[in-house]
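Asks: Sequence plus the predicted model coming up.
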Amino acid sequence: MDFTGVRVLVVGDVMLDHYIAGQVRRISPEAPVPVACVRKRWTAPGGAANVARNLARLGLQVALTGLAGRDEAGESLRRELAAEGIDDGLVYSAARSTTRKTRIIAQGQQLLRLDEEVIAPPRPEESAALRGKILEFLPACGAVVLSDYGKGVLLDDAENGGLCAPVITAARERGIPVLVDPKGGQWRRYAGAQCVTPNSVEFALACGLESGDAPDQRERETLAGRLRESYGLERILLTRGAKGMALFAGGEPPCYIRAAVREVADVSGAGDTVIATLAACVAKGLDWKESARVANTAAGVAVGKMGTAPVSLAELNQALRENADNPKLYGGSALLEKLEEWRCRNESIVFTNGCFDLLHPGHISLIRQCVALGDRLVVGLNSDASVRRLKGPGRPVQNEQSRALLLAALQGVDAVILFDEDTPLELIRQVRPDVLVKGSDYTVETVVGADLVREYGGRVHLAHLVDGCSTTNLVRRMGAEKA
């Protein structure tokens, strides 16, 4: 996937996401609350700004417009946008503060979220300034995203109307698709949009369902049809969490897409990733079904990250190559990100490596011993080229994708990563495992990476071997039987 030269405009409620991460080891003597020892703070663009950041990380040219306050959070947001290369079309208001969400995190879990916000439609002069920015950016764009978080920018005003209708009208006149990430159940302001992307709760609200109502498939399709007709919507892409997505369009059968999830760490920002990726694909010229499938793949990567973390183009392309057949197979940058998340939860990392050409009881025993030594197991797998150099031209028997798939299916394996070198030394240097495991046919002194691991305080473990188990012997026996 390549989005070079593709441009998208994002309009909506911008925010600054503030994170405070630490560790909890005791309860306060002053009140029955956990005491978090702060280790790290950081900020990131949130809300509509996170949609823009997702687009920028996918390699698109992005313009963003919304309302921010003349305050410290607004200045921080402006710096974050500049660092991402996003065209800043924000209108700065003296009458409101920048929406800011502060999340306090410990052991990988949110303890508390603090929201600082003003919920009100733009003032007349602010609305006029926003429309001016939109009309300035619109002609060069291949798609427009309306990111509605209900904070006011896209709310209708009794006297001045709202932004949604004029944006949708201006875009349609130019043949530019408008995609909406909705908020609440009042969709009148989205009338005429090409696609609305509700989650299950937003869909139920828009349909007027009671809390707890769970329509079956036929009822859901009927309700989606009514929503489309009521508001003149061409499509609805319903995001259903672990159940995947459903695309409803007039004159076409519904398209159901199975979820592609590695490991759910945090669903924050997943909707931003979905609409950003969908808009990117549509602006590039892909059809809606293919665009939805790519967005579904991106969502699977996004929920495996902590916080509102965007999905990079490299991560998306890797996930598309895997085609969700092996969600535990990681590339280098994705694995490093996952390792950081695990360590934020104080989870220990175990590493082992090998060719794992034909799985046998010896391999299973090795994996079980590794699992008992820590919280997360990373397996370095020799690539096909590496195996050929080590074992000869007749090996491997199975290609690297097949070997990785079988390894990932073993209980306790959390991540598999391919390496092309003859030894895993550089991979060990990157992973920095707490425990490095090899078979007892080695000595600690001959284990590759042992000195490195022990130098930073890790340890080396020699696993017991199962007698008579060897891939080389299995290959020889198969050759003899064939002869």
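Replies: In hand now; what should we look at? Computed from a predicted structure; not experimentally measured. Numbers count the residues shown, from 1 in each chain.
Asks: For the rest of this, base every contact and every neighbour count on C-alpha atoms.
Replies: Noted.
Asks: How many residues are close by residue 282?
Replies: By other CA atoms under 10 Å, the residues close to residue 282 number 23.
Asks: Closest to the centroid, which residue in the protein?
Replies: When CA atoms, centre = their mean is applied to the chain, the residue found nearest the centroid is residue 302 (0.9 Å).
Asks: Let me know whether that residue touches residue 270 as I believe.
Replies: Yes: contact criterion CA atoms under 8 Å: residue 302 and residue 270 qualify, at 5.8 Å.
Asks: so how many other residues sit close to the nearest residue to residue 320 once chain neighbours are set aside?
Replies: Closest residue to residue 320 apart from its sequence neighbours, by CA to CA, 6 or more residues apart in numbering: residue 297 at 6.8 Å. By the criterion of other CA under 10 Å, residue 297 has 26 neighbours.
Asks: ok, second structure coming up, stack it against the first:
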Amino acid sequence: MQRPDELAALVPKLQTAQVTCVGDVMLDRFVYGDVSRISPEAPVPVVLVKQELVVLGGLGNVARNLSTLGANASVISVVGQDEGGREIRHLLNELPNCAPDIIEIPQHTSTIKTRCIASSQQIVRIDREAQLCLSEKAVDDLVARTIDKPETPVLVLSDYGKGVLSGQNAQQIIVAARQAGQFVIVDPKGTDYSRYRGANLIKPNRLELCQATGRTVNSNVEIIAACRELIEKFDLGAVIATLSERGMMVVTKNGPAIHLPSEAREVFDVSGAGDTVIATLAAAIAVGIPLADAAYMANRAAAVVVAKVGTATISAAELVRALRVEDVSQAEEKIVTATNALERVRSWQRMGERVGFTNGCFDLLHPGHVTLLAQSAAKVDRLIVGLNSDDSVKRLKGPTRPIQNEMSRSIVLAALSSVDLVVIFNEDTPLEIIQQLRPDVLIKGADYTVSTVVGAEFVQSYGGEVALIDLVPQQSTTRLVKQIHAA
């Protein structure tokens, strides 16, 4: 997986994404007010209305998120010839980068969900809707409109159970889309996932995963097993299970499962968070970002929108900030004890990632250090830096060193994107920490030979590799210190 700063740099590419969206579109109406008394007519709160807001919901909220991310969305859905339908069309037409393609059905009731909110708490929801039953001709029309978008590499099916994707409608669209070479992402509904057979990716939440498989899905092991059952049973490419406060589980057909913990600091309203996840995934995949990285971006996006009230969206600028803030917080979390480092290493290795280890005093960080660490990181998936403690540096370099204390040196190293963990050790050599962590690759500068690298024999004993990196000439902390003293 790419690092957060690298993913942040990719966010502008989302503006070139082309995504087709098919499914149930609706209106989300929010009535905000204050409650100060109970009605004398019945034991219910009296809401004094302060503000009303109407936004697109369901598939419309996926389109809103794509639009605010800067992506281009073609939206195909069905509405009634009523006031709700007219408002849906109007709001879709107002979205930048959105091309609505809406079928109107006489006598159909467009879906409107009205939520009454006071003090950031939802008091009641009122739904106005009718189950849609499309004629064979209307389904054929829906399929034709879907695949008549050769420029869009990704298709999103957003199923809210209102009828657009009911019966075999979804399956017909998936078959046609796959034949047209589109990557199909499904936000599912109900328990019959045979309707989604052959999709590249589906995104159930934990309850939906439980209902679709009949399995208990409390532990990560149970969640992964349920996801794999869906993949095998319905010929899916991958399943991303959204787990509320526990984040996401990404399970692919052939690769290892990846758990992305929740990054939400505050949760005010989860309405529409799944739409944000789907939109971010679709836009990222459409521009060639790998699934694991797309899921990471979607997880960060979800953390932003659940901190907002209402059916919210995320902008490209907010996503960039979220990824960069995450990078800062990760920098703080990179400085760990040997025990915590061991837990991280084993987790990475279980996911098939190669872990590298290098070490040093890193007293005054200079270009030679930066180049060494960057080249080291290029050889592995994860790089750990063993850092000599202050006492250790004094014993090795003399009483005037280090110039910076161990915490300052740790913070500087942790801020580098090439470094995944920093572990401080107090011994004169890193042998003990190497024996604890058992890295896949032990890395040192080419001023060493393999036979003189501390820990080389141990790493080689279990099949590990020792790599030597060419150093930048005339770059050393000792040389810098002498220059400073001579100045």
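Replies: Received the coordinates, thanks. It should be emphasised that the depicted structure is a prediction, and the values quoted were computed from it without experimental measurement.
Asks: Can you give me the TM-score here?
Replies: Put the two chains on top of each other and the TM-score (TM-score structural alignment, normalised by the length of the first structure) is 0.64; 323 aligned residues with a CA RMSD of 2.0 Å.
Asks: ok so, going back, roughly how far apart are the residue nearest to the centre of the first structure and residue 151 of the first structure?
Replies: 24 Å (CA to CA, to the nearest Å).
Asks: ok, which stretches of the stretch 251-400 of the first structure are strands?
Replies: Assigned by DSSP state E, counting those that start in this stretch, the strands in the stretch 251-400 of the first structure fall at 255-257, 349-354, 376-382.
Asks: mind checking how far the equivalent of residue 117 of the second structure over in the first structure is from residue 73 of the first structure?
Replies: By TM-score structural alignment, residue 117 of the second structure lines up with residue 105 in the first structure. For residue 105 of the first structure, the distance to residue 73 of the first structure equals 20 Å [CA to CA].
Asks: between those two, which one's more packed in?
Replies: Remark: of residue 105 of the first structure and residue 73, residue 105 carries more neighbours, 24 against 20, as counted by other CA under 10 Å.
Asks: ok now do the residue nearest to residue 320 of the first structure, which residues does it touch?
Replies: Contacts for residue 297 of the first structure (CA atoms under 8 Å, 6 or more residues apart in numbering) come out as 259, 260, 261, 316, 319, 320, 323, 324.
Asks: are any of the residues you listed buried, and which?
Replies: 259, 260, 261, 316, 319, 320, 324 (16 or more other CA atoms under 10 Å).
Asks: Go through these and name the one nearest residue 67 of the first structure.
Replies: residue 316 (30.2 Å; CA to CA).
Asks: before we move on, the earlier item: the second structure: which residue goes with the residue nearest to residue 320 of the first structure?
Replies: Aligned partner of residue 297 of the first structure by TM-score structural alignment: residue 300.
Asks: which residue sits closest to residue 453 of the first structure in space, ignoring its chain neighbours?
Replies: residue 459 (6.3 Å).
Asks: if I look at the one you found, how far off is residue 344 of the first structure?
Replies: 20 Å.
Asks: now swap in residue 164 of the first structure and tell me
Replies: In terms of CA to CA, residue 164 of the first structure sits 41 Å off from residue 344 of the first structure.
Asks: Equivalent analysis for residue 1 of the first structure, please.
Replies: Using CA to CA, residue 1 of the first structure is found at 32 Å from residue 344 of the first structure.
Asks: which one of the two has more residues nearby?
Replies: Using other CA under 10 Å as the criterion, residue 1 of the first structure and residue 344 rank with residue 344 on top: 19 against 13.
Asks: That one: what's it in contact with?
Replies: Residue 344 of the first structure neighbours (CA under 8 Å, 6+ apart): 106, 107, 108.
Asks: Let's see that with 10 Å instead.
Replies: 21, 22, 23, 39, 105, 106, 107, 108, 109, 306, 338 (CA atoms under 10 Å, 6 or more residues apart in numbering).
Asks: Would you double-check that the second one falls in a strand?
Replies: Read that as residue 22 of the first structure. Yes: assessed with DSSP: H, G, I helix; E, B strand; the rest coil, residue 22 of the first structure lies in a strand.
Asks: What residue in the second structure is paired with it?
Replies: Under the alignment (TM-score structural alignment), residue 22 of the first structure pairs with residue 33 of the second structure.
Asks: Setting the sequence-adjacent residues aside, check what's closest to its match.
Replies: Taking CA to CA, 6+ apart, and ignoring the residues beside it in sequence, residue 33 of the second structure has residue 49 as its nearest neighbour in space, at 4.2 Å.
Asks: try residue 19 of the first structure
Replies: Using CA to CA, 6+ apart, the nearest residue to residue 19 of the first structure is residue 103, at 4.9 Å.
Asks: Isn't that neighbour up against residue 18?
Replies: Yes: Residue 103 of the first structure is in contact with residue 18 according to CA atoms under 10 Å; the separation is 6.2 Å.
Asks: Overlap of the contact sets of these two?
Replies: Joint contacts of residue 103 of the first structure and residue 18 (CA under 10 Å, 6+ apart) are 41, 113, 114.
Asks: list the contacts for the second one?
Replies: Yep, that's residue 113 of the first structure we're talking about. If you count contacts by CA under 10 Å, 6+ apart, residue 113 of the first structure has them with 18, 19, 101, 102, 103, 104, 105.
Asks: That one: which element?
Replies: strand 109-116 (DSSP states H and E).
Asks: ok, back up a step: can you say which of the contacts of residue 344 of the first structure are buried?
Replies: Here, 16+ other CA under 10 Å leaves 21, 22, 23, 105, 106, 107, 108, 109, 306, 338 buried among these.
Asks: Per the alignment, residue 187 of the second structure pairs with which residue of the first structure?
Replies: So, by TM-score structural alignment, residue 187 of the second structure is matched to residue 181.
Asks: Could you work out the most separated pair of the buried ones among the contacts of residue 297 of the first structure?
Replies: 259 and 316, at 14.7 Å, using CA to CA across those.
Asks: which ones are touching the alignment partner in the first structure of residue 19 of the second structure?
Replies: Superposed on the first structure with TM-score structural alignment, residue 19 of the second structure falls opposite residue 8. By CA under 10 Å, 6+ apart, residue 8 of the first structure lies in contact with 52, 55-56, 60-64, 137-138, 140-145, 176, 276, 279-280, 282-284.
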